[in-house]
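Engineer: got a predicted structure plus its sequence, pasted below:
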Amino acid sequence: MSQTRILALVGSLRAASINRQIAEAAVQAAPEGAEVVLFDGLADIPFYNEDIDGPDSVPAAAQALRDAVAAADGLLLVTPEYNGTVSALLKNVIDWASRPYGAGSIKDKPAAVVSASVSPNGGQWANGDTAKSLGVAGAKVVEAAHLQFGVIGERFGSSHPRDDAEALTQLAATVRTLAEAARGELAAV
């Protein structure tokens, strides 16, 4: 069986971000047959602007993102909840990957959302808004693979998510479900 490549996109730039740590744990938890790869370089991508998105003028960082999304079998978006919704960083990623309209690298790409919040609701609003944006952008949203982590300050405040057996089990199940959808073994949405 060939490896199913899942691209992880993290919606926080903070060096000690628990969301990044969750993505790192997903890399570790990937089941046999799936590989999770973290995309670095989101900080270098300018905010989406049609004036700089021409056939010969796409910023290099945005093109690198589009190429990585196109090369992936599936997408795992890991988002914090900022002011009750998805981070501007992750929304910008979706905007760049969705262009050109109807033919962007995100089109028909299986995608799942993992959200994390200090609140008990686990970032459910950010999770829902990210899934909605992905769907509108043309991705195949795999709702069965969504995951939410609440009270992350208490749960992961003194240890990395990779040291939490339950979190690893949940992340492995998320990646497995997303990989199955990417291989056509599971219907999206």
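Structural biologist: The structure has been received and is ready for your questions. Numbering: from 1, shown residues only.

Engineer: hey, let's count contacts and neighbours off CA atoms from now on
Structural biologist: Fine.

Engineer: all strands of the protein, in order?
Structural biologist: 4-10, 34-38, 74-80, 110-116, 140-141, 147-149 (DSSP state E).

Engineer: neighbouring contacts of the fourth one?
Structural biologist: Spelled out, it's strand 110-116. Outside strand 110-116, the residues that touch it by Cα atoms under 8 Å, 6 or more residues apart in numbering are 18-19, 73-81, 122-124, 126-127, 130-131, 134, 139-143, 145-150, 152, 174, 178, 181-182, 188.

Engineer: got it, and the first one?
Structural biologist: Outside strand 4-10, the residues that touch it by Cα under 8 Å, 6+ apart are 19-20, 23, 33-39, 68-69, 72-79, 90, 175, 179, 182-183.

Engineer: now it and strand 110-116, what's the angle there?
Structural biologist: 40 degrees (axes from the mean of the first three to the mean of the last three Cα atoms, to 10 degrees).

Engineer: which PyMOL command selects the buried ones in the contacts of strand 4-10?
Structural biologist: To isolate in PyMOL the members of the contacts of strand 4-10 that are buried, counting by 16 or more other Cα atoms under 10 Å, one can use:
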select buried, resi 19+20+23+34+35+36+37+38+68+69+72+73+74+75+76+77+78+79+90+175+179+182
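
Engineer: dropping in the other structure now:
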Amino acid sequence: MTKIAVLVGSLRKESVNRKFAGALEKLAAGRMEFVYAELADLPHYNEDLWDNVPEAVTALKATIEAADAVLIVIPEYNRTYPGVIKDAIDWATRPWGKNSWAGKPVAITGTSPGVIGTAVAQHHLRTTMVTVGTAVMGQPELYYAYKPEHFGEDGAITDENTKTYLEGWVNSFADWIATTGK
């Protein structure tokens, strides 16, 4: 089974992006194993901390390195991606010569109640992820305007059109991993 490191850019307890990641996980069941990186305790990037590396940093790097691919699910804050994702990117590219991101197939998505569904943040993040050496899935892009009525109590998608659409995206992600994975 393909192992996917999942980074959710919202730390909020009732995050719609965490719920969205869970819905994608349900659609990928049987083909992909989602392993969620814990970002809540990740400190801001600080070169001085390499002298006594925080456990959250070593756990993040290990999660990314053990995965076949990475899925980043983000909200949009002020037309860009959240700082916790920037910190995760910076920690995982270091120390020099030990870039945990190198060559990893990556897909980026996100959701918000707004109609553009994190499009600008995803664009910024794609640019960054190419710079750190990942193989970013370019198409299809997935900008989802979150509608709580499309999800059941268990997080499964209840709206058939939404389910079909998102299944197509998950299938494309699986194909991307097979094409670009190591």
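Structural biologist: In hand now; what should we look at? Since this is a predicted model, take the numbers as computed values, not measurements.

Engineer: what's the TM-score for these two chains?
Structural biologist: Scored against TM-score structural alignment, normalised by the length of the second structure, the superposed chains reach a TM-score of 0.87; 178 aligned residues with a Cα RMSD of 2.1 Å.

Engineer: related to what we said a few turns ago, the strands of the first structure: which one's closest to Glu50 of the first structure?
Structural biologist: Ranking the strands of the first structure by proximity to Glu50 of the first structure (Cα to Cα) places strand 4-10 first, at 22.3 Å.

Engineer: and the longest helix seen in the first structure, how far from the second structure on average?
Structural biologist: Longest helix of the first structure, by residue count under DSSP state H: helix 165-182. Taken against the second structure, helix 165-182 of the first structure registers an average deviation of 3.0 Å after superposition, with mean Cα distance after the TM-score superposition for the first structure.

Engineer: got the buried residues for that helix?
Structural biologist: Buried residues in helix 165-182 of the first structure (16+ other Cα under 10 Å): 167-168, 170-182.

Engineer: quick one, it and strand 110-116 angle?
Structural biologist: 160 degrees.

Engineer: by contact count, what packs against helix 165-182 of the first structure?
Structural biologist: The contact analysis (3 or more Cα pairs under 8 Å, 6 or more residues apart in numbering; DSSP states H and E) places helix 165-182 of the first structure against strand 4-10, helix 18-29, strand 34-38, strand 74-80, strand 110-116, strand 147-149.

Engineer: got a markdown table for those, with distance to Ser159 of the first structure too?
Structural biologist: Shown next, in a markdown table, are these (distance: least, Cα to Cα, whole Å):
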| stretch | distance to Ser159 of the first structure |
| --- | --- |
| strand 4-10 | 19 |
| helix 18-29 | 10 |
| strand 34-38 | 20 |
| strand 74-80 | 18 |
| strand 110-116 | 15 |
| strand 147-149 | 14 |
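
Engineer: what residues are up against the closest residue to Gly153 of the first structure other than its chain neighbours?
Structural biologist: Distance criterion Cα to Cα, 6 or more residues apart in numbering; nearest residue to Gly153 of the first structure, sequence neighbours excluded, is Val118 at 5.6 Å. By Cα under 8 Å, 6+ apart, the contact set of Val118 of the first structure is Gly150, Val151, Ile152, Gly153, Glu154.

Engineer: across to the second structure, which of those residues hold up?
Structural biologist: Among the contacts of Val118 of the first structure, the contacts conserved in the second structure (both residues aligned by TM-score structural alignment, their matches' Cα atoms under 8 Å) are Gly150, Ile152.

Engineer: need the contacts of Val118 of the first structure in JSON lines with neighbour count, can you?
Structural biologist: Formatted as JSON lines, those follow (neighbours: other Cα atoms under 10 Å):
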{"residue": "Gly150", "neighbour count": "18"}
{"residue": "Val151", "neighbour count": "16"}
{"residue": "Ile152", "neighbour count": "17"}
{"residue": "Gly153", "neighbour count": "14"}
{"residue": "Glu154", "neighbour count": "10"}
